Structure formats: C-alpha cells, structure tokens
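Student: From the sequence below, what's the structure:
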Amino acid sequence: MKNFIQTQFHSLFHLFDTTDAPKTIREISGGISMRGYNLWILICSAMLASIGLDTNSTAVIIGAMLISPLMSPILGVGLGLAINDQDILLRSLRNLTIATVASLATSTVYFWVSPLSEPTAEELARTQPNLLDVMVALFGGVAGIVAGSRSEKTNAIPGVAIATALMPPVCTAGFGLAHGDWRIFGGAFYLFAINAVFISLATFAVAKYLRFPLKEYVNDTVRKRVRNFIYGALVVTLIPSIYFLYTVYKNNREKKIIETQVVNEITKRGNEVLKWEIHRELAPRQVKIYYSGEQLEEPQMEEFNKSLRLNNIPDYEIRLFRMNLSREEISEMSNEAVQNLLKTLNVNQRPDSTNRTQTNILKEIQALYPQVKQIGFGEVVFIGPKTDTISQVLLEVEKRPLPTADLNRLNNYLKIRLKKDTLLLRNL
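Tutor: Below you'll find the model as predicted:
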C-alpha cells in the first residue's frame, strides 16, 4: 500500500523526468543582458506601464507586464546562487540594477511631464505591500522556474509575468519620485523588492531541489556565506511585510466594527446613510457619516462612541452630517455637485435660529449652483375663496437665471429642506 501511494504521488508531482537543466541555465543566462533590443523593450514596457497607471487602465498595465524583460536578471540571481556560478550572479545583479534604474528614470520623466498629477487607484494599490504579496511573489517565482526548466514548452510564463507584476511597482515608485511623494515611492519600491527577492529565492530553492549541476565545488565557508546572505535578505524583506499585513487586518477590523456599531445603528433608527468614510490621516482620526432623516442628538452620539470604546477603538471621532436629500435626489446631481455639498454641510447640526438655518441653506444651494449670489425668504398670502399662505424663495443669480429643470430640482430639494408641502421658487 505504501509503495502504491508513493508511486501515485510520484506520477502526479514528478518534476525530474522532464527537467532540462542545461537548457534552463543557458536560456536564463542568455536573457540576463540589458543591452540592445532588451533595453529598448524594457523602456517601452516602463512607458506602457506608466501610461496604464496614469490612466487607470488595467489592460495597458497587463500588456506592459507581458513584454517586460525584468524577470530574467531576477531569475539569474537565484540561479547563480543555486549553482554557485559567480559570473551569472554578478551579471544578473549588474543588469538588474541597470533595468531598475532605466525603468525608474523612464517612469519618473513620464510622470514629471504628465498633466495628470493625482495618484490613481492602480498606483495606490501598489503602495502598501504585505505578507500576501510575499506569497504571490514566492509562488509566482516557483511557477516561473518550474515552467522554464521543462524540456517541453509551457504556457505558464505569461501568467507568471502578470501575477508577479514587476514593472508596475517600479513605475509607481517613479510617480513618487516625480512628485516628491516619498510614501508612494517607498511603498511601491518595497513591493518591487519583495517580488525580486522572493522570485530569486524560489528560483534558488527549485534549482537546488532539481539538483542543477554546480559549476564548481562549494566549500563550507562559501556555503555559509550564501546561506547567511539568503537568510538576511529574507528577514529584511519579510519583517515590514508582516507589519503591513497586520495594519491591513487592523484597518479592516476597525472598519467592520464602525459599520456594525455606528452606521447600521443609524440605519436602524429610521435614517438613511447616504455615504460614510474613514479618515485615518486626520488628527484625531475621524469617521464622517452623511445621512438623511431625523436629527441625531448628543445621547445617541455618546452611545456610538461608547460602543467603539467597548470594541477597543477609542481613538476615532464620529462626525455626523445631516442632509435633507434622498439617495435618489443625490443620484440626479453631478458628482462634483455632491462633493461640494458634502464639504459645506455643518457637523452635528442642532435645532437652529431662522437666520442661521437660512444661511446654511444658502451655502448648500451655492455648493450645487455657485452662480447663486443670494436668496430671499418670504411668505405670499393668496386671497380668494380660500385664503392660503405659501412660502416663497427668491434667487439672485449671476449672469443668467437658472434653467427650468434646475429650478424644479432645487424646488423639490427646498420643500424637503424647509419641510413645506408647497413652495414658490423664482429667479429675481
């Protein structure tokens, strides 16, 4: 039975039968050089990756990863260490340095002249690497060297190039250099270092496991130096990634608690949460919640803060922004108008005097329509078979009156804001 299991295991996971070590060494060694056409392809790849990052285009970024020749010198470092080939090791390190500097220079120049100065989601996604990125690099590196060591052709190499994503973090680091943002530069370059170190480690481990032939005899002193070098590189690379993974876990845990203990509770009270966001960069850290419905008073605020303290996250300040708009009305506004409106809302609004309420309404209207200079409030008395009093709002607008469609939308908003069934809204 034991022999049967061993036979089945070998038939499923065998590697030695189809390994071609001389071919693998020859191909990796031949692709290390960053001169001539390889350097041209590298620069084109860096330019494509920069454009893809700048425009948030995943397809362009994938294309840049597929044509990038950065993988070869990284594989060469691991191979040189594994077979004790000093020539391959030194050439790989030299050409990896050239490739990294050329990629950084290309991306820095591009982002320096690019009119798009704000970091995109694709760039920000590469600034906080963690232990999971280590695992991606390690398993991607194993797949790369296993596929490359086969005597027959495989289709795994393009997938490895996409998974390990060597070029995008280098170009994101270039964005950080171009804009003097050392946080982005440090995070992105660290992700590139993770990929390089653990792809090299995977190459070293697989080459040792497959018993690639050593170029010369390795004595105990050299073996210890290689071992210490590898262990040192692992420790230096791993420690920050573990910290970043813990930070991601902690932030996700805090977000879940805030959602459960605060956001969902506001909804249960009959209000509608329109938007909420966490600002960890502020001091103190803040949770901003934009909602519509009944005013939340001080006892309810204290209850929310108490819940956060009981869940061991006392260092957040809850800030509530009450909006007299429904989700449907907000969806009809432009994104810019919504953002302007959110910025102008007062925090924790309390029952107010008439003048202050009217001032707030003016600010809210100007957030949507900056051309409105001032507003007037009054009552109109209609005399007839039935006497009726209707609230009236007059708008003084720069240049030309608001279009009818905007007036109708604003009229609906003001009726909700002023709690009126009927309202007259007119341009002056």
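Student: alpha carbons only for contacts and neighbour counts from here, please
Tutor: Noted.
Student: Output the longest helix belonging to the chain.
Tutor: The residue-count maximum for a helix in the chain (DSSP state H) belongs to helix 220-258.
Student: ok, then the element right after that one?
Tutor: helix 264-268 (DSSP states H and E).
Student: And that next one, what does it pack against?
Tutor: strand 272-279 (3 or more C-alpha pairs under 8 Å, 6 or more residues apart in numbering; DSSP states H and E).
Student: Can you give me the buried ones in the longest helix of the chain?
Tutor: Residues Ile230, Thr237, Leu238, Ser241, Ile242, Phe244, Leu245, Glu254, Ile257, Ile258 are the ones in helix 220-258 that count as buried (16 or more other C-alpha atoms under 10 Å).
Student: from the residues you listed, which single one is nearest Thr100?
Tutor: Thr237 (17.6 Å; C-alpha to C-alpha).
Student: Does that closest one touch Ile194 like I think?
Tutor: Yes - the pair Thr237 / Ile194 is scored as a contact, 6.2 Å apart, by C-alpha atoms under 8 Å.
Student: counting contacts, what elements does the helix or strand containing Leu320 pack onto?
Tutor: Take DSSP H and E as the rule and Leu320 turns out to sit in strand 316-322. For strand 316-322, the packing partners by 3+ C-alpha pairs under 8 Å, 6+ apart come out as strand 285-292, helix 298-310.
Student: what's the closest of these to Leu423?
Tutor: strand 285-292 (20.6 Å).
Student: Residues contacting the closest one, please?
Tutor: 263, 271-280, 315-326, 342 (C-alpha atoms under 8 Å, 6 or more residues apart in numbering).
Student: Buried residues of it, list them for me.
Tutor: Buried-residue list, strand 285-292, by 16+ other C-alpha under 10 Å: Gln286, Val287, Lys288, Ile289, Tyr290, Tyr291, Ser292.
Student: ok, back up a step: would you reformat the buried residues of helix 220-258 as JSON lines and include distance to Ile416?
Tutor: Putting the buried residues of helix 220-258 into JSON lines (distance: C-alpha to C-alpha, whole Å) gives the following:
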{"residue": "Ile230", "distance to Ile416": "67"}
{"residue": "Thr237", "distance to Ile416": "57"}
{"residue": "Leu238", "distance to Ile416": "56"}
{"residue": "Ser241", "distance to Ile416": "51"}
{"residue": "Ile242", "distance to Ile416": "51"}
{"residue": "Phe244", "distance to Ile416": "46"}
{"residue": "Leu245", "distance to Ile416": "46"}
{"residue": "Glu254", "distance to Ile416": "34"}
{"residue": "Ile257", "distance to Ile416": "32"}
{"residue": "Ile258", "distance to Ile416": "29"}
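Student: and this one, so I can compare the two:
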Amino acid sequence: MSEHLFAEGNPQPPDSGDEVKKGFMGLVGSVRKFLLELLEIRSNTDAAATKESIIADIPFKGHTSWILVCSIFIASVGLNANSTAVVIGAMLISPLMGPILGMGLSLAINDIDTLRRSFKNFTVMVVLSVITAFLFFYLFPLRDESSELLARTKPDIRDVLIAFFGGLALVIARAKKGTIASVIFGVAIATALMPPLCTVGFGLAIGKPWYAAGAMYLFIINTIFIGLATFLVIKYLRFPMVRYANSQRRRMIARAASITGIAVMIPAGFTFYQVFQESLFKKQANQFLKETIEVYQFNSAGRYVDNLTKLEYQEGDEPSLIELVCMGDELIPENVINTWRVQKNDYSRLKDAEFRILQGGKDDSEEKFNYVSELYEKNKAELLNKDEQIRLLEEEVATLTKNAGKQIPFESISAEAKANYSNIQKVGFSYQLQTDFKKLDTIPVFEVQWKSDANANQIQSDSRKLENWLKLRIQDSTLVVKEVN
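Tutor: Sure thing, here's the model as predicted:
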C-alpha cells in the first residue's frame, strides 16, 4: 500500500542518512563556533599598552638593580636553608622576567633597538646575579648541598614544558586588557629563573663547576623557551611591526630580526630534542630496572640501593651509562647479570649503553664509604623536608581544630533569639580579627537590628540580656553584640 501511495504523487520518504549527516555537520559547526569563541584572545588584547608595559620593565638601573641583588640574597639564603617558602618569596620579587619578554617582543615586531637594550640589560642582570650568589656562598660559612640546590643542577623535559607554557601564560596575561597579576606571579614561581642563577654561584663557590653548568643549562632553557613563547604569542596577536622611514634600513633590520629569531629557535629546538631524547632514555632505563633488579630476590644479606642508581645519557660516540649499587656480602651471580645485559638490548635506546653493577664484595672500602655518605646526605635532606612538612601540617590541623571548636549553630541560635526577643528584626554573625599588637585574636561578633518602632530603653535592656545569653549559650566570654541600623 505504501508503494501505491508514493506512486500517486505523495512526497518521497526522507533520506535518513542525509538527515543524520546534516545533523552531525550542524553539531560540528556549533562545537567549532563555541571553541573559537572560547579560545579567541585577539579581540580582548591591548597591543599598545602591552608593548608599553613590557618595554617599561626592560631597564635595569637604580631601584631595579637593588631589588635584583636583594632577591638573589633571599633566594641564596632560602636554597642554603632548604626552605621552599623563602625561595618562592625571592622569585616573586625578582625583576629578571622583564628583559626576556623584551627580547621576545622585539624579535616579533622587528624592533632592533629594543632587542639591543633587552639583551644588554639581560646580560648585566645575569652577571650581577651570579656574582652576588657567588660572594654569598663563598663568604657564608654554611654551604650544605641541600635538595633545593641539587634540584637545579639536572634539567629534564619537564623544565622545557614548564618554561614554554609558563611563557605562554605570562604573555597572554600581559596582553589582556586589565593584566592578570596572579598569572604573572604564578609564572614567576613556576619558571624559577632566580634559583638556577643562585645555584651557578653556589657551584662556582664550592669548586664544583658541573653544578654551575647544570644550573646554567636550566636557566638557558627557561630563558629561551619563555622568549620563544613570547615571540609566538606576539606574532599570533598580530602586533604592529615597527616601521622605519628608510626602506633600506627597514629591510636590513627585518632581516637581522628574522636571523636572530631563527638563531634563537634553533638552540631551542635542539635543547628540546636533546632533553626529550634524554627523557626517553631514562624512561626505558627505569622500565628495564623495574623488570630486572627491582624484582630480583636476594637470599640473605644483599640489598639494591635504588637511591644511588646512576642513569647518564650521552650524545655521540660516548656510551650512555646505567650503573647500579648493591650493598651487603651477597653477590648477584654473573649469569644473572649477563641475562640482564641481554634483556637490556631489547630496548631500542639502551642497546649501546654501558651496564655496570657495583656490589658489596667487589668495591673497596673507600668507594663503599662514599656511597653510604651520599645516601645519608640524600636521606637527611629528605628527612628535613618531611619534618618541615609535618610541622606545617600540625600547625594547620591545630588551626582547623581551633576554628572548628568556634563554629556555632547559627540557625538554631537565631531562632531562639527571635523567640526570646520579639523586637529583633535581623541577626548577623561573623568572626572579626583583633590585635593589641602583642597577640592576634578571633572575636565572634553578632550584629542585631531591632525593630524601628521598639522602645529605646527596652532595646538597651534587651541588648545586655542578649549578649549575656549568647556568651553563656556558646561558651565564649569574648563575644560582642553590635547594634546596626
């Protein structure tokens, strides 16, 4: 019957496939439009104000130089004392970010004069920072190799990502109409420009140049990728290029800026590639260790000391190194070690790596003592960190417990007050901080609004009674009742 009806001129049934396709395309279009509106930043960018604010932060003289010296001292003390909070404070006041943003901006907008000033001020800042940190650690009697210092000597792929995305967040925040200050502070902490420079001074002061080299490498990574992020964002936002009256000079400066930009990107790409390759090597090495030494069962007095495992990635002809340390009198059989060497070759990035095991019965007493000393120092730093964390947590718990004890059942108290005092119009409650500059107290405050037609004497009497009742009700003699209109 349906065929007969359609044959007589009734409309054809809709093609369900076409309808689904149209619906899907409409959904994709809606999602695309939503994402474009969500992620669009050009319309809310103030190019002129952003350029002006970045250029204003480039100069390094007078107040800025003293702020840098003070922040270097603070960071050095914090690193020496293994205090994360002090290091964070130093990073917040450091002015190092200004010239780096200036270099990225100048390359993006073809401003060679700003690039020259930025690079000059950046160089002066770095040199002054390293000299200040060197003098502090050289003259200061306590020069322990704290975990905060050692953490800045071995950058990895995460430092590259932090620097790049931190730089993106910073430039986007600076470009927004109404700069987001909290983002700027957060990036200053995350990218950590100050601590590596302090560690450079520390390494030079104690005669360990490899510490200084590792920390300077981390600082260069941060600098390059923050500058690269700045360059890319400014280009994306289409900031106006600097124009020159002399067309020949304009072309020359444009070429110089382009060459400089490419010269910056090449080491940035090489650094990312190198650190990425090292990260892949260590990932496979850790997986190899997890499947071999970490599952090996010692029969008696042997123990694998994972804290002293050495993974060294090398480029070129020199082989990478996987070195393990085992303590105790029990030795791992040679056939087991040979089996592990064969298993190592199953990993593409470990084939050419040297595999070495230092065991208790094979290394001399001096070498064993050095390993034990290093292990002790590492554990001591970890214990200091844990003790500090435990202390902070205990203080936080004590504060929360104290405040929890002060919480009141406001809903039931206000209902009781309304039942006892018919003239009450409104009741409010809050905690108020008070100090006599000797101690700080938290005072519970009730704000009461009485009916406008109530007798003044009655209100005064009820206020006294209400205050006495509330002190008894919540068992707090510091309570205060205030009248509001």
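Student: just to revisit the earlier point, which among the buried residues of helix 220-258 of the first structure gets closest to Gly80 of the first structure?
Tutor: The closest of the buried residues of helix 220-258 of the first structure, once distances to Gly80 of the first structure are taken by C-alpha to C-alpha, is Ile230, at 12.5 Å.
Student: Trace that closest one over to the second structure, please.
Tutor: Residue pairing (TM-score structural alignment): Ile230 of the first structure is matched to Gly261 of the second structure.
Student: residues near the residue lying closest to its match once chain neighbours are set aside, how many?
Tutor: The shortest distance from Gly261 of the second structure to any non-neighbouring residue, by C-alpha to C-alpha, 6 or more residues apart in numbering, is to Leu107 (6.1 Å). Burial of Leu107 of the second structure is recorded as 29 neighbouring residues (other C-alpha atoms under 10 Å).
Student: So what does Leu107 of the second structure match up with in the first structure?
Tutor: Leu107 of the second structure maps onto Leu81 in the first structure, by TM-score structural alignment.
Student: now that match: how far from Ala143 of the first structure?
Tutor: Leu81 of the first structure sits 18 Å away from Ala143 of the first structure, taking C-alpha to C-alpha, to the nearest Å as the criterion.
Student: likewise Leu201 of the first structure?
Tutor: 12 Å.
Student: ok, those two, which is more surrounded?
Tutor: Legend: neighbour count by other C-alpha under 10 Å for Leu201 of the first structure and Ala143, higher for Leu201 (27 against 20).
Student: Check which residues of the helix or strand containing the more buried one are buried.
Tutor: Leu201 of the first structure is part of helix 182-209, with elements assigned from DSSP H and E. Judged by neighbour count using 16+ other C-alpha under 10 Å, the buried positions of helix 182-209 of the first structure are 184-208.
Student: Ok, stretch 143-162 of the first structure next?
Tutor: For stretch 143-162 of the first structure, by 16+ other C-alpha under 10 Å, it's Ala143, Gly144, Ile145, Val146, Ala147, Gly148, Ser149, Arg150, Ile157, Val160, Ala161, Ile162.
Student: Report the contact partners of Gln366 of the first structure.
Tutor: Val372, Lys373 are the contacts of Gln366 of the first structure under C-alpha under 8 Å, 6+ apart.
Student: quick one: which helix or strand includes it?
Tutor: helix 354-368.
Student: list the buried ones in that helix?
Tutor: For helix 354-368 of the first structure, by 16+ other C-alpha under 10 Å, it's Gln358, Ile361, Leu362, Lys363, Glu364, Ile365, Gln366, Ala367, Leu368.
Student: Excluding chain neighbours, what is closest to the fourth one?
Tutor: Right, the one you point to is Lys363 of the first structure. For Lys363 of the first structure, the spatially nearest residue (C-alpha to C-alpha, 6+ apart) is Thr344, at 6.6 Å.
Student: and if you look at the fifth one?
Tutor: What sits nearest to Glu364 of the first structure in space, not counting adjacent residues and going by C-alpha to C-alpha, 6+ apart, is Leu341, at 5.9 Å.
Student: how far off strand 285-292 does the strand or helix carrying the one you found point, in degrees?
Tutor: Using DSSP H and E, Leu341 of the first structure falls within helix 335-344. In terms of direction (axes from the mean of the first three to the mean of the last three C-alpha atoms, to 10 degrees), helix 335-344 of the first structure departs from strand 285-292 by 110 degrees.
Student: Show me which parts of helix 335-344 of the first structure are buried, residue by residue.
Tutor: Buried residues in helix 335-344 of the first structure (16+ other C-alpha under 10 Å): Ala337, Asn340, Leu341, Leu342.
Student: Ok, stretch 111-126 of the second structure next?
Tutor: Asp111, Ile112, Thr114, Leu115, Arg117, Ser118, Phe119, Asn121, Phe122, Met125, Val126.
Student: Out of those residues, the closest to Met25 of the second structure would be?
Tutor: Nearest member of those to Met25 of the second structure, counting by C-alpha to C-alpha, is Asp111, at 44.9 Å.
Student: residue contacts, the closest one?
Tutor: Counted by C-alpha under 8 Å, 6+ apart, Asp111 of the second structure has contacts Met241, Val242, Ile253, Ala257.
Student: let's see 10 Å
Tutor: Shown in contact with Asp111 of the second structure (C-alpha atoms under 10 Å, 6 or more residues apart in numbering): Gly102, Met103, Leu105, Met241, Val242, Arg243, Tyr244, Arg250, Ile253, Ala254, Ala256, Ala257.
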